[in-house]
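Colleague: Attaching a predicted model along with its sequence, questions to come.
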Amino acid sequence: MRSVRAKAALGATAVVAVALVLAGAAVLLVLRAYLSDQAELQAEVTAREVAAQVAREGDTASGTLTIPSTDDRPVQVVDEDGRVVAVSDELERISGTGASGVKPEPLPPGEDDDDGDREDQDADDPERGEVSAKEPRFVKGAATVDGDSADYVFAAVEATTGAGRTVTVYAGAPLTVEQDAVGSVREAMLIGLPPLLVVVASVTWLVTRRALKPVEDIRAEMAAITASEDLTRRVPEPATGDEVARLAATTNETLAALEASVERQRRFVADASHELRSPIASLRTQLEVGEAHPELLDVPGAVADTVRLQQLAADLLLLARLDAGEQPGRTRLDLSALVREEASQRAGDRVPAAVDVPDGVEVAGSHGQLARVLGNLLDNAQRHARASVEVSVRREGDFAVLSVADDGTGVPDDERERIFERFVRLDDARSRDEGGAGLGLAIARDVARRHGGTLTVERSPAGGAQFVLRLPAL
């Protein structure tokens, strides 16, 4: 059961089956209740009609009663002593009424004269018996009428004869209609349910297959992209505007980001190889010349190339750690003290930095990485400044702001984002031997972002570039 289509079809079929079973059961219960009410109503009407006639006509001389025709509905009249005093014609068997007799039983000896006296009195007395106003009782039983046996519901109505006897009239209505109707409906449901479930399963399977076809197309294309390693390919986007279409669009966005990341990585490797090749070649040349002619060995130049290689390797290592998602430490540190410390170690710079920092501006982060950011910004300012470099620290709301400004040529507006890319150097920087590899500003922005801050460049008051580092203050 690994297929989504199979799971969907099975789930839909199960839900429909449960719903149909519950609905069918509800229909059967309602139908049964309705037909039972109708049968009870028929039985009550018959019972009251018989009870009314019994009350009107009274007893016979033998103590039995005469009941009217009841259209083959079984009727049984029982007195207070449980004696059957009247039954309907052709009633052969009865059960459920409390008395199983189907033949009237005469009064015991000694009661006839009393009954006769009552009849003589009734002849002179215009008053007759009465039918009880109480709600009838209903019981279920069975009866055989003229050879046909069936289940019945009996209504029990009490009546008082003119002789003063209280009798109970049991009149039945057949439950055959209810049983036949319920049975027919139940049989129809049982016969129709399996084909209906087959139709539901088939339709669900086809609809799910159609709905999931774009997903299968996306999977197949992703498999092909994985096999070919061609990140320029894209998955098909259906024009349905639904979740599948959004999935395809998101997948293509992911592929585009992955392609850009891989391309950026390739360019990074190529640029790193290019930057490493120059100092390595220079160092090798100097060492080969020194080996052949020791008196010509340029030791300071070899040391400078080695330092350049060491710095470049350190930059590449830091970028690799940042790309891997390494989080900086959360040490509480004084940004003002960090600036003073860094400035004191650069007393021999070409252009001394003017420092304007108040006390007590604190941030959370890595001392080493933030010192690296400040050092990179100062190196950049030293390369471009004419006569002044200014460093300031201030607090703006919830942020600590570090600014490094110079009076150089500044950064053109259209280059202010590009200079933060890796291995990017403007033309005037490339003309200098000390221009660096173009990684300092990229490292500085990455570190700023890892600390929850930003690094931007704008025009300084002196006309040069001013780099602004904003970090969450404590």
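Modeller: Received the coordinates, thanks. Residues are numbered from 1 along each chain as shown.

Colleague: make it CA atoms for all contacts and neighbour counts henceforth
Modeller: Will do.

Colleague: Who are the packing partners of the host helix or strand of Leu196?
Modeller: Element membership for Leu196 (DSSP states H and E) is helix 176-228. Other elements packing on helix 176-228 under the criterion 3 or more Cα pairs under 8 Å, 6 or more residues apart in numbering; DSSP states H and E are helix 4-57, strand 148-160, helix 243-292.

Colleague: and if we set it to 6 Å?
Modeller: helix 4-57 (3 or more Cα pairs under 6 Å, 6 or more residues apart in numbering; DSSP states H and E).

Colleague: now the angle between helix 4-57 and the helix holding Leu196, please.
Modeller: 170 degrees (axes from the mean of the first three to the mean of the last three Cα atoms, to 10 degrees).

Colleague: tell me the angle of helix 176-228 relative to strand 148-160?
Modeller: 120 degrees.

Colleague: what's the angle from helix 176-228 to helix 243-292?
Modeller: For helix 176-228 against helix 243-292, the angle by the same axes, to 10 degrees is 20 degrees.

Colleague: Can you classify Ala444 by secondary structure?
Modeller: helix (DSSP: H, G, I helix; E, B strand; the rest coil).

Colleague: With adjacent residues omitted, what lies nearest to it?
Modeller: Closest residue in space to Ala444, ignoring its immediate chain neighbours: Val373 at 4.7 Å, by Cα to Cα, 6 or more residues apart in numbering.

Colleague: The one you found: helix or strand, and which one exactly?
Modeller: Using DSSP H and E, Val373 falls in helix 367-384.

Colleague: buried residues in that helix?
Modeller: 367, 369-384 (16 or more other Cα atoms under 10 Å).

Colleague: Toward the C-terminus, what is the element adjacent to it?
Modeller: strand 389-396.

Colleague: which residues are in contact with stretch 119-130?
Modeller: Stretch 119-130 is contacted from outside by Ala55, Arg56, Ala159, Thr160, Thr161, Gly162, using Cα atoms under 6 Å, 6 or more residues apart in numbering.

Colleague: for comparison:
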Amino acid sequence: MSRLFGSVRARATLGATLVVAIALAAAGAAVLLSLYSNLTGEAGTQAERTARQVAADLSVGVPSRGLDLDDEDQPVQVLSEDGTLVAASRDLERISGTSTSQVRPVNRPDPATPADPGQRPTPRPSAGQGDDDDDDDDAEDSGSGAGASTGPGEISEDTGFSQGSATLDGQSGDYRFARVEVDVRDQGTFTVYAGAPLAAEQSAVNTAMTVMLIGFPLLLGVVAAVTWLVTRRALRPVEGIRREMAEITASADLSRRVPEPETHDEIARLASTTNETLAALETSVERQRRFVADASHELRSPIASLRTQLEVGAAHPELLDVPGAVADTVRLQHLAADLLLLARLDAGERPQDGRVDLAALARDTAEGRPGVRVTADDVVEVAGSRGQLERVLGNLLDNARRHAHSAVTVAVRGSGGLAVVEVADDGDGVPEADRERIFERFVRLDDARSRDDGGAGLGLAIARDVAVRHGGTLTVGTAPAGGALFELRLPLA
């Protein structure tokens, strides 16, 4: 399991599926809530319409016992000002969600079927009420007396809503109740409750929920499958790169390269960068291998010469060439120092922080070297290591003196925020094709020259590496006298 979810493809599929699942759940909940709210609002509108119709009948003087409340689908209650149920739907058996659970009005007359179907049933008077009815009839017939008249009432503009349930003619269900108040003159304030069934709304919501419960898993399965396939196709080149890199590591063959897809996307750029890294690594390893081989070869010569002289001196002291042994020892010491400096530079050693006056350093370095002439500004300061910069100038001067016919000139000046050091000779110069090659390690253009005169071929390589470490450049061109012109540029301090 951990290996499965350790793959990018599995994690991408799981993540996409989870995101889509959360989005679908949120969207589904929003749809269901909106559907339920809209349908409930429609039921509330229907209930309000019925309640206001009953309230309108009351307001125009229809007595509560004369209201037509026999709608088969809607339970209706009419409450007096003191909360007494004065009228209700005929088939109402149970109700909740209103201010009273009563279903039978107080003093409700026995239902009677009128002879004329269009005539409302006449309430049967109870004991003690006959005189009141007669008085009411007299009052209506006479039409006199302000206190006995029942003029139009006032219906409240506010409507209250509530949820509840009711049993109507043996059928139970949930209802949306609307509450409307009507103020009838000389009779007080009546409260009318009318309900609209929520069965259709609940059915619609349940149907939508069923569709979602069936459709959403199928949709999530499609999303997971598509994500898995797309991710697999997208990551196939990455697997090829990984496999090739594993084989390169196992074989140590840095000449091999990873396949580059033709998609021009991030994976293609990754493959291209990987190949560039492999090429740079191959060059570095080859350079290191050649460096070790050349260093071993260069060290072998002075060591062998020194050993030979010492062995001869041990057997025949009178034949010991002391100056030659000293020269071989000095050459060996210089070579070891050069190799050690190159090793430090390759390790990324940063130059020491300090200020170095290149003008004064050039004069000091040229002192004791015949044929070298220095022209310099008063002060040309750069930041860096005095010892390393002195090694650069010394190597450049030694190289120029070996190739010059008669004179070497050194010019130091400041120019455009840079310190410029020019070392020129009047020798044969450097062919243009070899002007970069001479900065490689252990490279000599004058191979016919003896090693004792020509050095190990590390001076110019060290000079350029030090210049680069100090944020500068070292290039070679043609001097005015026709020889080589080495130009060192470093940022001014």
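Modeller: Happy to help now that I have it. What you are looking at is a predicted structure, and each value in this text was computed from that prediction instead of being measured.

Colleague: Can you calculate the TM-score here?
Modeller: Remark: TM-score between the superposed chains equals 0.91 [TM-score structural alignment, normalised by the length of the first structure]; 467 aligned residues with a Cα RMSD of 2.5 Å.

Colleague: mean deviation of the helix holding Val373 of the first structure from the second structure?
Modeller: Comparison of helix 367-384 of the first structure with the second structure after fitting gives an average deviation of 0.6 Å (mean Cα distance after the TM-score superposition for the first structure).

Colleague: who touches that helix?
Modeller: Around helix 367-384 of the first structure, the neighbours that count as contacts under Cα under 6 Å, 6+ apart are Asp406, Gly408, Gly440, Ala444.

Colleague: Look up how far Asn380 of the first structure lies from the second one.
Modeller: Relative to Asn380 of the first structure, Gly408 of the first structure is positioned 11 Å away (criterion: Cα to Cα, to the nearest Å).

Colleague: How about the third one?
Modeller: Relative to Asn380 of the first structure, Gly440 of the first structure is positioned 8 Å away (Cα to Cα).

Colleague: do the last one as well
Modeller: Separation of Ala444 of the first structure from Asn380 of the first structure (Cα to Cα) stands at 11 Å.

Colleague: what do we get in the first structure for Val468 of the second structure?
Modeller: In the first structure, the residue paired with Val468 of the second structure is Arg449, using TM-score structural alignment.

Colleague: Its match sits in which helix or strand?
Modeller: Counting by DSSP H and E, Arg449 of the first structure is part of helix 440-450.

Colleague: related to what we said a few turns ago, burial of the closest residue to the match of Val468 of the second structure other than its chain neighbours, as a residue count?
Modeller: Nearest in space to Arg449 of the first structure, with sequence neighbours left out and distances taken as Cα to Cα, 6+ apart, is Leu455 at 8.0 Å. The number of residues packed near Leu455 of the first structure is 22, by other Cα atoms under 10 Å.

Colleague: Verify the assumption that Leu455 of the first structure is located in a strand.
Modeller: Yes - applying three-state DSSP, one finds Leu455 of the first structure inside a strand.

Colleague: Quickly note the distance from it to Leu441 of the first structure.
Modeller: Taken as Cα to Cα, the span from Leu455 of the first structure to Leu441 of the first structure is 9 Å.

Colleague: Likewise for Ala26 of the first structure?
Modeller: Ala26 of the first structure is 76 Å from Leu441 of the first structure, by Cα to Cα.

Colleague: now Leu41 of the first structure
Modeller: Distance from Leu41 of the first structure to Leu441 of the first structure, by Cα to Cα: 96 Å.

Colleague: Kindly report the same for Ala123 of the first structure.
Modeller: Relative to Leu441 of the first structure, and taking Cα to Cα, Ala123 of the first structure is found at 129 Å.

Colleague: More neighbours: those two, which one.
Modeller: Leu441 (23 against 10).

Colleague: Does that one touch Glu421 like I think?
Modeller: No - with contact defined as Cα atoms under 6 Å, Leu441 of the first structure does not count as touching Glu421 (7.7 Å).

Colleague: equivalent range in the first structure for the helix or strand that contains Leu342 of the second structure?
Modeller: Taking DSSP H and E as the definition, one finds Leu342 of the second structure inside helix 322-346. Structural correspondence for helix 322-346 of the second structure: residues 299-323 of the first structure, per TM-score structural alignment.

Colleague: Show me which residues of that stretch are buried.
Modeller: Buried-residue list, stretch 299-323 of the first structure, by 16+ other Cα under 10 Å: Ala302, Asp305, Thr306, Arg308, Leu309, Leu312, Asp315, Leu316, Leu318, Leu319, Leu322.

Colleague: Then stretch 161-177 of the first structure?
Modeller: 161-175.

Colleague: Max pairwise distance over those residues: which two?
Modeller: Ala163 and Leu175 (35.0 Å; Cα to Cα).

Colleague: What is the nearest of the contacts of stretch 119-130 of the first structure to Arg470 of the first structure?
Modeller: Checking those one by one against Arg470 of the first structure (Cα to Cα), the nearest turns out to be Ala159, at 102.8 Å.

Colleague: The closest one -> the second structure?
Modeller: Match for Ala159 of the first structure (TM-score structural alignment): Val182.
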